[in-house]
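K.L.:
only geometry, no sequence info:
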């Protein structure tokens, strides 16, 4: 039994994964563009994560681009039987590193093929359709996703994709997608300070669908709060460990993918699975998102 087992497991497609996973975004260079400063350190982090019991890795071929997936392959291939690798498609990078929509049938098909090639896989466990929105906030905007999703369902029928998820979507888009195909996970912005998806988390939990919060620690602007710091001091933990523990206790369908390029930071993150927040601490932390 690893420390991660204490946080429990949840179903992701037809696989069972530990709820504390790993997000590979930070393995690329600055701005998630280009190679990392220290490739050996990136390989070491991935191997340490799997050795600690992580069996859910979140990635994308537009991290780098291509760089992160190639590092994952170098570090972990041939993959452990229980390892689930999840990717996302629907965006591309230009020569300066800007993020651009890429949702034509040709672009989506090429993206899946790029992921397979760079990861060294014959089929992806889960592919999330990333919906590029308005660019404000977390980028979500309403609009039909039927056309790009139909391309992804076609790739599923071909056997290149086993399961489909969604990223940066609204409740209306989730309903539209679920009418077309099985959706196994939703990946949206959610953390202590961003609670807009509270109702969505509950609805997906009832449906047995995983919710994967991206930027669980605030992303490029780490979470900062006096209340968070106070609880951390009281519990003898770091603020980031408390923020992760709050998510683990928030709902059983939350799968966490905190990212880091440091083994020490990885170990710190994973220890959040051991942390149990008292009711008073949860009440105090809940006020952060309500303020």
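P.N.:
On my side now, so go ahead. Keep in mind the model is a prediction, meaning the values are calculated, not measured. Numbers count the residues shown, from 1 in each chain.

K.L.:
can we go C-alpha only for contacts and neighbour counts from here?
P.N.:
Will do.

K.L.:
Tell me the buried residues in the longest helix along the chain?
P.N.:
Across the chain, the longest stretch assigned as helix under DSSP state H is helix 105-119. Using 16 or more other Cα atoms under 10 Å as the test for burial, helix 105-119 gives 105, 107-109, 111-119.

K.L.:
Repeat that for stretch 275-291.
P.N.:
Applying 16+ other Cα under 10 Å to stretch 275-291 flags 275, 276, 277, 281, 282, 285, 286, 288 as buried.

K.L.:
circling back to that earlier point, which other residues reach the longest helix of the chain?
P.N.:
Contacts to helix 105-119, defined as Cα atoms under 8 Å, 6 or more residues apart in numbering, come from residues 60-61, 66, 69-70, 72-73, 87, 89-90, 102, 122-124, 148, 151-152, 155, 160.

K.L.:
Nearest to residue 185 among the buried residues of helix 105-119?
P.N.:
Taking Cα to Cα as the measure, residue 112 is the one of those closest to residue 185, at 17.5 Å.

K.L.:
coming back round to it: please list only the buried members of the contacts of helix 105-119.
P.N.:
Buried by 16+ other Cα under 10 Å: 60-61, 66, 69-70, 72-73, 87, 89-90, 102, 123-124, 148, 151-152, 155, 160, out of the contacts of helix 105-119.

K.L.:
The residues you listed in helices, which ones?
P.N.:
Per DSSP H, the subset of those in helices is 69, 70, 72, 73, 148, 151, 152, 155.

K.L.:
what about versus this one:
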């Protein structure tokens, strides 16, 4: 079985199968999805079931996901890592724009600290590079925030392999978050850079926006049937087997789906099954 833990940034051990909070807010990441009591209970259940990495962003809601995390889980357990993101501003359902000026990033980080009730954010991820702002300025303010003790580690979201290599020339990077799943491996070059540098890769859309949980190729269906699980669990298990730096954080608003997602860590794929699944790329 794949290793269950990854040491984030060289000093933060987390269980590789985490929990993403995008499913706790409404469609298009706007407004609430359900009652706050249900969302808070789902967060508590995830932690009770062993999740040690919670992935969120200031624009989920906006603000709502971070507020729910604090309401449900503060004071945080010693093993719990809360990762959040800044660098974009959401103005409506599926409507957002990048905001990477240093003063914007600093303000967003400090607002996340207040909402999460933290003195330091363990992993602060730049949600997008702002093409109108030099990369050095965006990374520079994050490095300043780290030096000030407001963040512990820097992460990047939606980057190319070349951008990641350039970033590494100026600052350590603890994580990358790009789209990656059983049927979408367009970020394979980014994954290779992460593997070479010990960087966590938090694949977003690990279930292909739910498509992999609803339907699958014949190979996925056959593997799922052999293990008595669903195709979504096979897709998550494949990520855990595929690379030791992959740390999927599937999101959901359903307690049933949460349990199914976490059970993926117990699916032991054989070498033959991995060959069948590896051949599905694209």
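P.N.:
Cool, got the structure. Quick caveat: nothing in here was measured; it's all calculated off a predicted structure.

K.L.:
Post the TM-score for the overlay when you can.
P.N.:
The TM-score (TM-score structural alignment, normalised by the length of the second structure) is 0.93; 278 aligned residues with a Cα RMSD of 1.9 Å.

K.L.:
one step back: now the ones in helices among the buried ones among the contacts of helix 105-119 of the first structure as CSV including distance to residue 46 of the first structure?
P.N.:
Formatted as CSV, those follow (distance: Cα to Cα, whole Å):
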residue, distance to residue 46 of the first structure
69, 11
70, 12
72, 7
73, 10
148, 31
151, 31
152, 28
155, 28
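
K.L.:
From those residues, pick the one nearest residue 44 of the first structure.
P.N.:
Nearest member of those to residue 44 of the first structure, counting by Cα to Cα, is residue 72, at 10.4 Å.

K.L.:
Return the residue of the second structure aligned against the closest one.
P.N.:
Using TM-score structural alignment as the criterion, residue 72 of the first structure maps onto residue 69 of the second structure.

K.L.:
Hmm, that match is touching residue 40, no?
P.N.:
Yes: shown here, residue 69 of the second structure and residue 40 form a contact pair, counting by Cα atoms under 8 Å, at 7.1 Å.

K.L.:
ok, which stretches of the second structure are helices?
P.N.:
Going by DSSP H, the second structure shows helices at 36-48, 64-73, 102-116, 135-147, 161-168, 188-197, 211-214, 218-227, 231-242, 255-263, 271-278.

K.L.:
contacting residues for the match of residue 72 of the first structure?
P.N.:
40, 43, 116.

K.L.:
Hmm, residue 4 of the second structure is touching residue 13, no?
P.N.:
No: Residue 4 of the second structure is beyond contact range of residue 13, at 10.0 Å (criterion: Cα under 8 Å).

K.L.:
and of the contacts of residue 69 of the second structure, the nearest to residue 76 of the second structure?
P.N.:
Using Cα to Cα, the contacts of residue 69 of the second structure come closest to residue 76 of the second structure at residue 116, 9.9 Å.

K.L.:
quick one on the thing from earlier: would you convert the buried residues of helix 105-119 of the first structure into CSV that also reports distance to residue 267 of the first structure?
P.N.:
As requested, those are exported to CSV (distance: Cα to Cα, whole Å):
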residue, distance to residue 267 of the first structure
105, 40
107, 37
108, 35
109, 36
111, 32
112, 31
113, 33
114, 31
115, 27
116, 29
117, 30
118, 27
119, 25
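
K.L.:
any idea how far residue 131 of the first structure lies from residue 103 of the first structure?
P.N.:
Distance of residue 131 of the first structure to residue 103 of the first structure, computed by Cα to Cα, to the nearest Å: 8 Å.

K.L.:
Show me whatever sits in contact with both of those two.
P.N.:
residue 90.

K.L.:
Same drill for the two, tell me which one is more crowded.
P.N.:
residue 131 (26 against 23; other Cα atoms under 10 Å).

K.L.:
any idea how far residue 8 of the second structure is from the counterpart of that one in the second structure?
P.N.:
Structural alignment (TM-score structural alignment) places residue 131 of the first structure against residue 128 in the second structure. Here residue 128 of the second structure is placed at a distance of 20 Å from residue 8 of the second structure (Cα to Cα).

K.L.:
what residues are up against the counterpart of residue 179 of the second structure in the first structure?
P.N.:
Matched to the first structure by TM-score structural alignment, residue 179 of the second structure sits across from residue 189. Applying Cα under 8 Å, 6+ apart to residue 189 of the first structure gives the contacts 138, 168, 213, 214, 215, 216.

K.L.:
tell me which of those residues are still there in the second structure?
P.N.:
With both residues aligned by TM-score structural alignment, their matches' Cα atoms under 8 Å, the contacts of these that the second structure also has are 168, 213, 214, 215, 216.

K.L.:
Let me have those in JSON lines, extended by distance to residue 207 of the first structure and neighbour count.
P.N.:
Output for those, formatted as JSON lines (distance: Cα to Cα, whole Å; neighbours: other Cα atoms under 10 Å):
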{"residue": "168", "distance to residue 207 of the first structure": "19", "neighbour count": "20"}
{"residue": "213", "distance to residue 207 of the first structure": "17", "neighbour count": "22"}
{"residue": "214", "distance to residue 207 of the first structure": "20", "neighbour count": "23"}
{"residue": "215", "distance to residue 207 of the first structure": "23", "neighbour count": "22"}
{"residue": "216", "distance to residue 207 of the first structure": "22", "neighbour count": "24"}
